[in-house]
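Undergrad: Predicted model follows, preceded by the sequence.
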Amino acid sequence: MLPEGTAAPEFTLPGTAMDRDASEMSEYSLADALQRGPVIINFYLFDFHPECTEHMCSLHDLLWFDLDDRVTVFGISTDRSFSHRAFAETEELTFALLSDSDGSVAESYDVFYEEFNGHKRIAKRSAFVVDTDGTIRYAWSTDVPTVQPDFSAVKDALEGLQTVHSDD
């Protein structure tokens, strides 16, 4: 896992979000999102996996990131955009789900399994907060798929960024 204080690797990935036309797949880039504000990146193993559903729904249920429309949330897995669309619709997720179909983005963040239960190049459950300068300010990852992130620590990291920017 990349440590806090390092530069977040840039990416552009195809994905889907519920605020777009159901037939539309778009490309999302970290650089574009950082122009608006900080980014929360959540890597997860699979759409519809029970633990991943809990993880992504828990993130969705945290209304505090909706209060600041500058914060972008990306859910990233190696599943395809069409699976993401169905997952987002079923779970009523409102943030973008991105397809890292070859695992290269997860690998660049050093949060991937070469093999997991017979599947090659799968993202590990992990969370990052990236500031507008592209620096990782919070990093968390686990090798145990049933472990959920501490979203209060994510919130604290975001609040710390707001404090820094309000002092400028």
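TA: Good, I have the coordinates. What you see is a predicted model, and the numbers here were worked out from it, not measured in a lab.

Undergrad: alpha carbons only for contacts and neighbour counts from here, please
TA: Will do.

Undergrad: which stretches of this structure form strands?
TA: Using DSSP state E, the strands of the chain run over 12-16, 26-29, 39-43, 72-77, 96-99, 112-116, 119-123, 126-130, 136-141.

Undergrad: what packs against the third one?
TA: The helices and strands touching strand 39-43, judged by 3 or more CA pairs under 8 Å, 6 or more residues apart in numbering; DSSP states H and E, are strand 72-77, strand 126-130.

Undergrad: quick one: the last one to strand 136-141, angle?
TA: For strand 126-130 and strand 136-141, the angle between their directions (axes from the mean of the first three to the mean of the last three CA atoms, to 10 degrees) works out to 180 degrees.

Undergrad: One more to weigh against that first structure:
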Amino acid sequence: MSIKTGTVLPDFELNDQYGNTFSSTSVKGKQAVVIYFYPKNFTSECTKEACSFRDSFEDFIAQNIVVIGISSDTEESHKKFASKFNLPFILLADSKKKVRKLFGVKNDLLGLVAGRETFVFDANGILITKFKSMNAAPHIEGALHQLNELPK
């Protein structure tokens, strides 16, 4: 079962596409965060989702929102994926699926494919909404809509 609305952003550390360690404590309580879990780099729906976040990235930056993608791909795979599609945000390598488990993101499609789920945390580090759909479109639109509804 995935974490519930109202939950504080869990503490975790993973390496990004450049081999740097990212800690959730570096953003918790400081700025809003969108964390999206996706199945695999270079697959059609995952590429579409990443490119949609890229295309909306300026909207997120304008509101001081951090965007983070997490999959079980390696740092090197993330680096190639980010480079090929000009992805300006953080991609984290969760090869042991520890953070996926921490957030309670389950597999989809009879357990064969890693789940696609997005979590939106406000600037206080509180989960305000989440989206679960194998279709990428609702994740970006929903995250932006929810964050636009927050008091300024």
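TA: Arrived safely, thanks for sending. This structure is a prediction, so every number in the text was calculated from the model and none was measured.

Undergrad: Now render the helices and strands packed on strand 39-43 of the first structure as JSON lines, adding mean neighbour count and distance to residue 36 of the first structure.
TA: Shown next, in JSON lines, are these (neighbours: other CA atoms under 10 Å; distance: least, CA to CA, whole Å):
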{"stretch": "strand 72-77", "mean neighbour count": "23", "distance to residue 36 of the first structure": "8"}
{"stretch": "strand 126-130", "mean neighbour count": "26", "distance to residue 36 of the first structure": "12"}
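
Undergrad: Let me know which of the ones you listed is the nearest to residue 59 of the first structure.
TA: Set against residue 59 of the first structure and scored by CA to CA, those come closest in strand 72-77, at 9.2 Å.

Undergrad: what stretch of the second structure does the closest one fall on?
TA: Here strand 72-77 of the first structure aligns to the second structure at residues 66-71, judged by TM-score structural alignment.

Undergrad: contact partners of the matching stretch?
TA: Outside of stretch 66-71 of the second structure, the residues within contact range by CA atoms under 8 Å, 6 or more residues apart in numbering are 31-41, 50, 53, 57, 60, 89-95.

Undergrad: mind running it again at 6 Å?
TA: 33-39, 89-94 (CA atoms under 6 Å, 6 or more residues apart in numbering).

Undergrad: and the two most separated of those?
TA: Greatest spatial distance among the contacts of stretch 66-71 of the second structure (CA to CA): 33 and 39, at 19.7 Å.

Undergrad: quick one: which of those two has more around it?
TA: residue 33 (28 against 20; other CA atoms under 10 Å).

Undergrad: Identify the residues contacting the more buried one.
TA: 65, 66, 120, 121.
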